[in-house]
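Visitor: I would like the atomic coordinates for the input below:
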Amino acid sequence: MTSAGSRSRTPQANADADGTNSSVTMRDVARLAGVGTITVSRALQHPDRVTAETRRKIDEAIAALGYVPNLAAGTLRSSKSRIIVAIVPTMSNSIFAETLQAMSDVLRPAGFHLLIGHTGYSAAEEEALVAAFLARRPDGVILTGYTHTPRTVELLRRARIPVIEMWNIGPDPIDTIIGMSSYDASLAMTRYLIRKGYRRIGYIGGLLQDNDRTAQREAGFRAGLEEAGRPFDPLMIVRAPFEFESGGTALGDLLNRMPDADAVFAASDILAVGVLLECLGRGIAVPGRLAVAGFDDAGISSRMTPPLTTIRVPRRAIGRTIAERMLARLAGRPTGERIVDLGFELIERASA
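Guide: Prediction:
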C-alpha cells in the first residue's frame, strides 16, 4: 500500500464518468513506454514516422494507463485534425462498407482517422451532417454522388479543404469526383439483354429523390431501349427502396403490369436478389421464363441460384483511389484531373 503523503511510481488517475483517465499525461505514457514525450506525440500525430516496435510500446502503454490524448488542443495549434469525413447514403449493406474499408486501409497508416456518417438517402440530412462535421475541423470531406443542396456546396467551398465526391461521376464536381458512370453501366447492361434476344425487359429501380445514381441508371436503361428502337412505356419501370423484400414486391407489381416480361433489370443487386427469391417462391424458372440482371456485384450475387448477371462496381478501387488522392492533396502534391472514371465490368452469369 502507499502511505499518506507518498507518491506511487505508477500513475494513479481519476476515472471520468465515461471510464477514461483524465489525469494521465503524455509524460506518463512516455515513461512507461521508455521513450521521450516527443516520440509519443509523433506516434499519435504521425504514426508512419516512428518504427513499428516503438508504436507497439506506446500503444501498450496507452492501453495500460487508459490515456486519452487531447487531440483538440493539437488541432488548435496545428490547424490539422487528422480527421477525414466520409458521408454515405446507408450502412445497411456491404456495398459502401467495402469502399470505406479500403479508404481506412490507406488513411490509417498515414495517421488519419475516418469519421463516417450516413444520410438515409436524404440531401437535407447530408447538409446537416456536413455542417456538424465541419465544426470538428476535418482535413477533408468525402461525399457520395453529386446531388447536394446549395447550402452543402456553399459550406464545403467556404471550408477550403479537399472535397471528393465518389461513386457516380458527374460533369461538374465541387472539387474532385472519383467513381464510375452509372449511366454508361446501365446502358451497357440494357444493350446486353437486348443482344441476348430478350424482347420485353422490365426495370426495377431505386427511388429517384436525392439519388443521382438511381436516376442515371434509369436514364441509361431508357437510352438503351431508344437506341434499339424499342418503345418505352412507363409501366416497364417500378421503383422501390433498396431492400431485399422490396425486390420481391416490385417483381409482383411489374408482372401485373407486364405479364409477358421475359427479363428484369434491377438497379441494385439487393433488389435483384429479392427478385430471384420471389421467382423461387413463385416457381418462375430463371432464366428459362424470366432473365434477371442486377447492378453492383454484391458478395451474395455469385452465390445465388442461379448466380446473378450484374455490373461490377470497383468498390475497393474507388475507396483506395480516394484515400490516395486525399493524402496527396493534403501533402500539397499535384493530383491531375478532377474527374476520375475507374470504369465498370459487366459480369455474365447464369441468371441472364
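Visitor: going forward, measure contacts between C-alpha atoms and count neighbours the same way
Guide: Noted.
Visitor: any chance you could map the helices in the stretch 251-352 of the chain?
Guide: Listed in chain order, the helices of the stretch 251-352 of the chain (DSSP state H, counting those that start in this stretch) span 269-282, 315-330.
Visitor: mind listing what's buried in the first one?
Guide: Residues of helix 269-282 classed as buried: Asp269, Ile270, Leu271, Ala272, Val273, Gly274, Val275, Leu276, Leu277, Glu278, Cys279 (neighbour count, 16 or more other Cα atoms under 10 Å).
Visitor: cool, the last one as well?
Guide: Neighbour-count burial for helix 315-330 flags 315-323, 325-327, 329 (criterion: 16+ other Cα under 10 Å).
Visitor: and the contacts of it?
Guide: 95-96, 98-107, 139-140, 162, 164, 166-167, 178-179, 334-335, 342 (Cα atoms under 8 Å, 6 or more residues apart in numbering).
Visitor: kindly recompute the last result at 6 Å.
Guide: Outside helix 315-330, the residues that touch it by Cα atoms under 6 Å, 6 or more residues apart in numbering are Glu98, Thr99, Ala102, Met103, Gly179.
Visitor: also stretch 251-265?
Guide: Arg200, Ile201, Gly202, Tyr203, Leu290, Ala291, Val292, Ala293, Gly294.
Visitor: how about stretch 275-282?
Guide: Taking Cα under 6 Å, 6+ apart as the rule, stretch 275-282 contacts Gly247, Gly248.
Visitor: I'd like the structure of this one too, to check against the first:
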Amino acid sequence: MERKRRGTGKSTLSDVAKFVGVSSMTVSRALRDPTKVSESLLKKIQEAIKEFGYIPNNAAQTLASASSRLILFVTPRLGSSGFQTIYHHMKLSLKKMGFHVLLAELNNKQADYDSLSTFISYNPVLVIKFDIQFTSELNDYLTKSKILSVSIGHTVNDSPQSETMITPDFKAAFELIAYKIASKEYRNPLLILHGEESFSQDIIRSWDRMLLAHDLSPNRVHPIYLAPSVMVGFDVLKELQTSFTDTDLVVTSDENLAYGIWFACRDAGIAVPAQLAIVCVGQLDLTQSGRSKLSGVHIRWDNLAAQAMEAVCESLELPSKTKTNTIPVEWISGESY
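Guide: Take a look at the predicted model:
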C-alpha cells in the first residue's frame, strides 16, 4: 500500500524541482539568489512555481543561510510626508538588485515593537527606518544581532553606531523661507507641525534659528497630533483665531494641512494671501490640477531616496549606480503666498 505524504497538501520545493528536472538544492539556490542560475533555468523555475502555486518559505530559507535577501522597511505612518515617493524609488531599486522588501507600519506602542521583533527574527540584512525612532532596547537588539540600519529622519544621540542617517535639508528650506519672509516683511509667522513626526526635532530647531536670525519671536509652533488631513487643517483655523490672532503667515509641514487651512479661510471670508499667507514645506504636488497651487519649499524626496540608496549600498558593500542631485530644496511659486 502506497504511503501518503503527511502535510498540508500544499506544493513543495521538491514538486517544483521534479517538474523542472533539477535538484531541490538548485531551486533553493535560485530563490535565494537568482544570479546563481542561468536565465533560462530561472524562467523554468518561475513558471513551475506559478504552475504549482508554490509559496516559498522565506523564514526557512533565511534560517538555513547566514544572510538573507530581505530588507525591512519600517514607518509609523504610510501617510508621512515624502514616504510614498521615497518608498517607491527605493523599492524599485532594491528589487532590481535582487532584494525583497518587507514593509511594516509600526508606531511606539509596545505591541508593535513586539511585532517588530518578530519581523527582525526573519534575519533581514538591513533595516530602513523612515520617520521613526526606535527605543534603546531595540537599537541594542539590532546592534547585538549585527543587523545594519539606515534611518531617514532626524539625528538622535542613542542611535546604533552601525546606523547611517539621511536627513532632509530643513536648514536650507527655512533659509529660503526666511528670504521670502524678509522680502514681504511678515512679522508673525506660525509653524503648524504634525507633533508625532520624527522630523519634528530638526524642523523646530531650523524654524527657531530662522526666527531668531530675523529678530522674530521664537517658539511660534502649533503642534497637530492627529494624522494630517484636509479636514484637520480646516479645523486648525479656529484654533489660530483663538490662540494666535496676530498670525500673518502660516507654514505647514504637510500639503493636506495647508489646503485645509486655505479652504477654511475661504469659508470664513479670509483672503489668501492678502490677509493670511500659507506656505508648505515638504511634499508639493508639482503636477496638481483642479486645485489652486500652493506656494512653498519643495523637498526633493526623490533626491533623498537616491541618497538613502547610496547609504544602503555602502552599508552592504555593494556598488552604487545612483546619482544624487545637489539641489536640496526649491521654491515653488503658487497662489497662497
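Visitor: thinking again about what came up before, let's have the helices of the stretch 251-352 of the first structure in CSV, adding distance to Asp28 of the first structure.
Guide: Below are the helices of the stretch 251-352 of the first structure laid out as CSV (distance: least, Cα to Cα, whole Å):
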stretch, distance to Asp28 of the first structure
helix 269-282, 51
helix 315-330, 32
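Visitor: just the helices in the stretch 101-250 of the second structure please.
Guide: 110-120, 136-144, 170-184, 200-213, 230-243.
Visitor: redo those as a markdown table? Include mean neighbour count.
Guide: Formatted as a markdown table, the helices of the stretch 101-250 of the second structure follow (neighbours: other Cα atoms under 10 Å):
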| stretch | mean neighbour count |
| --- | --- |
| helix 110-120 | 14 |
| helix 136-144 | 15 |
| helix 170-184 | 16 |
| helix 200-213 | 18 |
| helix 230-243 | 16 |
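Visitor: using TSV, lay out those together with distance to Val251 of the second structure.
Guide: TSV is the format used below for the helices of the stretch 101-250 of the second structure (distance: least, Cα to Cα, whole Å):
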stretch	distance to Val251 of the second structure
helix 110-120	32
helix 136-144	33
helix 170-184	9
helix 200-213	10
helix 230-243	12
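Visitor: quick one: closest of those helices to Ser295 of the second structure.
Guide: helix 170-184 (10.6 Å; Cα to Cα).
Visitor: packing partners for the closest one?
Guide: With contacts defined as 3 or more Cα pairs under 6 Å, 6 or more residues apart in numbering; DSSP states H and E, helix 170-184 of the second structure has no helix or strand neighbours.
Visitor: what about it, distance to the chain center?
Guide: 25 Å (Cα atoms, centre = their mean, to the nearest Å).
Visitor: which residues are in contact with it?
Guide: Outside helix 170-184 of the second structure, the residues within contact range by Cα under 6 Å, 6+ apart are Ser206.
Visitor: that one to helix 200-213, inter-axis angle?
Guide: 30 degrees (axes from the mean of the first three to the mean of the last three Cα atoms, to 10 degrees).
Visitor: by how much does helix 170-184 of the second structure deviate from the first structure on average?
Guide: Superposed on the first structure, helix 170-184 of the second structure shows a mean distance to its aligned partners of 3.3 Å (mean Cα distance after the TM-score superposition for the first structure).
Visitor: ok, back up a step: quick one, which of the helices of the stretch 101-250 of the second structure is nearest to Ser23 of the second structure?
Guide: helix 110-120 (30.0 Å).
Visitor: mean shift of that closest one relative to the first structure?
Guide: Relative to the first structure, helix 110-120 of the second structure is 3.9 Å off (mean Cα distance after the TM-score superposition for the first structure).
Visitor: okay, the angle between that helix and helix 136-144?
Guide: Using the same axes, to 10 degrees: helix 110-120 of the second structure against helix 136-144 is 10 degrees.
Visitor: next one: helix 110-120 of the second structure to chain centre, how far?
Guide: Using Cα atoms, centre = their mean, the offset of helix 110-120 of the second structure from its chain centre is 19 Å.
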